[in-house]
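Undergrad: Kindly generate the corresponding structure for this input.
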Amino acid sequence: APTAMRSKNMNGSGWSMTEHLPTIRLGVDAAMATLIWLVQLVIYPAFRFIEADRFIAWHHKYTRAIAYVVLPLMIAQAACIGWLCLIRASVGNVTSAGAVLAAWIVTFTLSVPCHHKLQQQGKDPQIINQLVRTNWLRTLAWNIALLAGALSLRS
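TA: All right, here's what the predicted structure looks like:
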């Protein structure tokens, strides 16, 4: 197993990044799960209520703003889980890695193309419905990652 990264805290005691990484990862997993539930239950359904003549401008602002929240969390989650899999390829860590990989695949093969179509074509109820429907896959995947992460803390 890789050597734990150590630094000194203000009291001079050792602090192991590797020791605390599962807890950090659980926080990131919880943030992703919370965010995806907000997207699934509130944000994407609200697309239906944006006026068509304002939709493209609104959608552009939304996608730019949400990227500042989503991308750092996705990267942090992948980094934490990847590192944990290198240290200890437990069932929980590998399950989380698979769930996160599935969420990324759905994001970049289904969700991002829907957003591109909405940005180019404007408000389209069929595309919005497709976005809401296929987002359940990401909701499931990120919640599996959270559950597997929580269970791996117990082992």
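Undergrad: Every contact and neighbour count from this point should use C-alpha atoms.
TA: OK.
Undergrad: List the buried residues in the longest helix anywhere in the chain.
TA: Across the chain, the helix with the greatest residue count (assigned by DSSP state H) is helix 52-87. Applying a neighbour-count criterion of 16 or more other CA atoms under 10 Å, one finds 55-56, 59, 70, 73-74, 76-78, 80-85 buried in helix 52-87.
Undergrad: Please provide the structure for the following sequence as well, for comparison with the first:
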Amino acid sequence: MFGLSFQQLIIQLHVFSTLLMTGVVWHMQVVHYPMFLVFKKEDGVRATEFHRQRTGYLVMPVMVVEFVTAVLLTSSSWMMLYGNFLWLNLMLLVLIWAITFLRHVPRHKRLSESFEPDTVHALVRANWVRTLLWTLRSILLIRFLG
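TA: Down below sits the predicted model:
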């Protein structure tokens, strides 16, 4: 078990990283991914590779903080009172990671090798699941805090 001040830091980092990722995923869903369709096919490969590299610099550290803090929360004294919620929170995050690395990363790789509008449309459709899951997690965490 962790001390109370450390647990408070963990939950603050967790909520911050979750809310940040929720904002990022909504931006990707509504603005960024649809913008890929504006590119000509010959520019799309370069644009999506640029996106993949730069976005990784932003989201990977935040996703790691979000994941590590979700795991740490399941080892906190809050488990006695909020165990079901903390496990649900972690399981939803594991689902997001699975979708990200099993579905999104391969699509991004495919786009950076051969830009096809159908792949962009598939990316946008599939990203709705992550967008809704992150939004659900944000709502649940805000409710948990309040």
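Undergrad: Show me what residue 70 of structure 2 lines up with in structure 1.
TA: Counting by TM-score structural alignment, residue 70 of structure 2 corresponds to residue 81 in structure 1.
Undergrad: so the nearest residue to that match once chain neighbours are set aside is in which element?
TA: Taking CA to CA, 6 or more residues apart in numbering as the measure, residue 81 of structure 1 lies nearest to residue 97, with 6.1 Å between them; neighbours along the chain are not counted. Residue 97 of structure 1 is located in helix 91-106, with elements delineated by DSSP states H and E.
Undergrad: what does residue 129 of structure 1 give?
TA: Per DSSP H and E: residue 129 of structure 1 is located in helix 125-154.
Undergrad: so what does that helix touch, helix or strand wise?
TA: Using 3 or more CA pairs under 8 Å, 6 or more residues apart in numbering; DSSP states H and E as the contact criterion, the neighbours of helix 125-154 of structure 1 among helices and strands are helix 17-38, helix 44-46, helix 91-106, helix 112-121.
Undergrad: quick one: contacts for the spatially most central residue of structure 2?
TA: Relative to the mean C-alpha position of structure 2, the nearest C-alpha, by CA atoms, centre = their mean, is the one of residue 21, at 5.1 Å. Contacts here follow CA atoms under 8 Å, 6 or more residues apart in numbering; on that basis residue 21 of structure 2 touches 59, 62, 63, 134.
Undergrad: run the last query once more with 7 Å
TA: With contact taken as CA atoms under 7 Å, 6 or more residues apart in numbering, residue 21 of structure 2 is in contact with no other residue.
Undergrad: which residue sits farthest out from the middle of structure 2?
TA: Going by CA atoms, centre = their mean, the residue of structure 2 most distant from its centre is residue 42, 28.8 Å out.
Undergrad: excluding its backbone neighbours, what's nearest that one?
TA: Leaving out its chain neighbours, the residue that sits closest to residue 42 of structure 2 by CA to CA, 6+ apart is residue 115, at 7.6 Å.
Undergrad: so that neighbour makes contact with residue 40?
TA: No. Contact between residue 115 of structure 2 and residue 40 fails when scored by CA atoms under 7 Å: they sit 9.0 Å apart.
Undergrad: who's more crowded, the two?
TA: Set side by side, residue 115 of structure 2 and residue 40 show more neighbours around residue 115, with 24 against 13, by other CA atoms under 10 Å.
Undergrad: which SS state does the more buried one fall under?
TA: Per DSSP: H, G, I helix; E, B strand; the rest coil, the secondary structure class of residue 115 of structure 2 is coil.
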